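Novice: have a look at this fold, sequence not included:
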């Protein structure tokens, strides 16, 4: 048993293969149950698909992810119990929203409940500003407030970006792979196992969502909210490691919060831009529309798959920017990332404007 544990600790990336195999085994069952129980979405004015498609792909992601984490980190599972409670809550909120489209206020309440178990009970949170504005260690109250804000921002940003085939899962694979490799490099093996497991689980969904044809499935809010929960957890741990843990110089990131902003730049900037635009026009920030970055790119003439891979490429660029500027002043790195996002958005807006006029 000790030899197996040692082998797993040496090769945590194997959890990606395990979760992938488990996901492949369970997906047909999830599809069949979804069709029998009518867990599906029909075409409407906000969608571009044809036919009736199951929308509970998040359930398969959850099953394969949780089983893999259980198999690979059984020895510390008791320490994760409250974190897992938060996972169950966010999965339930997303699943109910997929079925009956709950009101934003109730959705926010459910997200906050899951955040409570992650931030307050499990004590996984933002505890420092890493010197931004001269502030390092945060008072406990400020830490909770900041952590809740960041959690809600991340989880809803990833929820909002889930609008076309493969986008949320493709970005999720990239983000989880970044955190998995980092945690692996600084020897936080259990976190690496978890992130690698998410990569494998999301890869199965990506295949079914993008290239499976008649067996297509959507992630649904159950999947996008679950992904947001895990990404928020990884961001908190990533920042905490670079605050409290002595890491090798080559892996230390004094601007860790800004690096996290770079990693998640596409959904974060898009969510903030859309919300601000709605408020300026006197519309509720929670009202759904077709003003997201992927909608603009579709209007420019690109296909779903082209939009997905373009935004993944842009995200890779931003991750490279974060790595290069990992020890820059936090404000400088965020300002550079924000400025590039504004320039790219303006260019896209002009392209779409010309396309519409033609």
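Specialist: Received, thanks. What you see is a predicted model, and the numbers here were worked out from it, not measured in a lab.
Novice: contacts, neighbours, all on C-alpha from now
Specialist: OK.
Novice: got a list of what the nearest residue to residue 293 once chain neighbours are set aside touches?
Specialist: Nearest residue to residue 293 in three dimensions, chain neighbours excluded: residue 270, at 6.3 Å (CA to CA, 6 or more residues apart in numbering). Listed by CA atoms under 8 Å, 6 or more residues apart in numbering, the contact partners of residue 270 are 157, 161, 292-293.
Novice: put this next to the previous one:
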């Protein structure tokens, strides 16, 4: 399953980004040095177009294949009997899938427009993000449960969750290979969680959500071929909005609760563990900007990656360090869904200690930034 879901988007994204790079200037999708950016060369934007193509092509091919298999009994006879259950389940969820991809496409259009114009009004951008998130939560019915039992509160938190993740990946896209690599690690980690955490209703792995995450991961790996240092193309707002949105919604679609025989309510913290680095970066950057009396919507060089560089790391070392922290958090998210409460407290404690260590190491630089 992993190869079937990862390789097609990887190859489509990898190949499609060559013409995007070539015609980026004509499309008005270029990033020029200056401002708060640290890059020194004119670099194409539009990496999100390739990521979108990889994801859409894969799911379009899967939809056509699924239709043909359902119409052909001979083809079905050559498939393992257990796979037919998943095929029928996937067919029933195609409407949800394409509604979700349609909503994601709206965000890609918003992001690409932002890239071309050099900035869309931030309040309009947030309005569109909240509208799309509201459609997913209130129109499609995806949302947190969180064992709260208050529907209006969980719906509101679900909308905030989607908008927060969209912007966290957008803010993280500030160094070669950073946002794409972190998103790939998170997607892979959560896909493992889905494949190893049975749905309580069916007692089967959550293949649908895992497939969505693996397709996103594959598209990101194809993008990283072009984006890792030195970057030949940037993800752009179109890509970061798309990736953040799909990962956020995938986590809402997932079930983290275990069976009645082994209740693990702490498993609901797995998405927060997996997303620790993007959320940490977004929270600290907003805190620094607001504390300094600056607009939270105006970009700067106060991101986690920039602070690591200020501490003496090279840009590549900073990115790899953030990969390592993200990978550790991803492993913690996997463990949370398979251990009891005592072990879960230990795992969460390890993640908290790691983040506190980062905060301590950064504290000197934060003080310098605020002076």
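Specialist: Here it is on my side, so go on. Model, not experiment: these values are computed from the prediction.
Novice: what's the TM-score once they're superposed?
Specialist: TM-score for the superposed pair, counting by TM-score structural alignment, normalised by the length of structure 1: 0.84. Supporting figures: 331 aligned residues with a CA RMSD of 2.7 Å.
Novice: which one in structure 2 is aligned with residue 93 of structure 1?
Specialist: In structure 2, the residue matched to residue 93 of structure 1 (TM-score structural alignment) is residue 110.
Novice: wait, isn't its match in contact with residue 238?
Specialist: Yes - here residue 110 of structure 2 reaches residue 238: they are 6.8 Å apart, a contact under CA atoms under 8 Å.
Novice: looking at the two, which is more packed in?
Specialist: Taking other CA atoms under 10 Å, residue 110 of structure 2 and residue 238 do not tie; residue 238 has more neighbours (28 against 20).
Novice: which position in structure 1 pairs with that one?
Specialist: With TM-score structural alignment as the criterion, residue 238 of structure 2 lines up with residue 222 in structure 1.
Novice: what sits against that match?
Specialist: 56-59, 90-95, 97-98.
Novice: buried among those residues? Make that a ChimeraX selection.
Specialist: Buried subset of the contacts of residue 222 of structure 1, written as a ChimeraX selection, criterion 16 or more other CA atoms under 10 Å:
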select :56,57,58,59,90,91,92,93,94,95,97,98
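Novice: show me the contacts of residue 222 of structure 1 that map onto helices.
Specialist: Using DSSP state H, 57-59, 90-95, 97-98 are the members of the contacts of residue 222 of structure 1 that sit in helices.
Novice: distance of whatever residue of structure 1 lines up with residue 173 of structure 2 relative to residue 190 of structure 1?
Specialist: Aligned against structure 1 by TM-score structural alignment, residue 173 of structure 2 finds its counterpart in residue 162. To residue 190 of structure 1, residue 162 of structure 1 is 28 Å away according to CA to CA, to the nearest Å.
Novice: and the two? which has more neighbours close in?
Specialist: residue 162 (22 against 19).
Novice: list the contacts of the more buried one.
Specialist: Per CA under 8 Å, 6+ apart, neighbours of residue 162 of structure 1: 168, 224.
Novice: which residue is the nearest non-sequential neighbour of residue 305 of structure 2?
Specialist: By the measure of CA to CA, 6+ apart, the closest residue to residue 305 of structure 2 outside its immediate chain neighbours is residue 318, 5.8 Å from it.
Novice: can you lay out the contacts of residue 222 of structure 1 as a markdown table showing distance to residue 9 of structure 1?
Specialist: Output for these, formatted as a markdown table (distance: CA to CA, whole Å):
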| residue | distance to residue 9 of structure 1 |
| --- | --- |
| 56 | 32 |
| 57 | 29 |
| 58 | 27 |
| 59 | 27 |
| 90 | 29 |
| 91 | 28 |
| 92 | 32 |
| 93 | 33 |
| 94 | 33 |
| 95 | 34 |
| 97 | 38 |
| 98 | 37 |
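Novice: for residue 332 of structure 1, state which of the contacts of residue 222 of structure 1 is nearest.
Specialist: The shortest approach to residue 332 of structure 1 among the contacts of residue 222 of structure 1 belongs to residue 90, at 34.1 Å (CA to CA).
Novice: right, and that closest one touches residue 108 too?
Specialist: No - contact criterion CA under 8 Å: residue 90 of structure 1 and residue 108 do not qualify, at 10.3 Å.
Novice: picking up where we left off before, of all the contacts of residue 270 of structure 1, which comes closest to residue 34 of structure 1?
Specialist: Of all the contacts of residue 270 of structure 1, residue 161 has the smallest distance to residue 34 of structure 1: 23.2 Å, by CA to CA.
Novice: contacting residues around the closest one?
Specialist: By CA under 8 Å, 6+ apart, the contact set of residue 161 of structure 1 is 167-168, 267, 270-271, 292, 294.
Novice: distance check, it against residue 62 of structure 1.
Specialist: Distance of residue 161 of structure 1 to residue 62 of structure 1, given as CA to CA: 19 Å.
Novice: tell me how many other residues surround the equivalent of residue 80 of structure 1 over in structure 2.
Specialist: Mapped onto structure 2 by TM-score structural alignment, residue 80 of structure 1 lines up with residue 97. Residue 97 of structure 2 is flanked by 17 other residues according to other CA under 10 Å.
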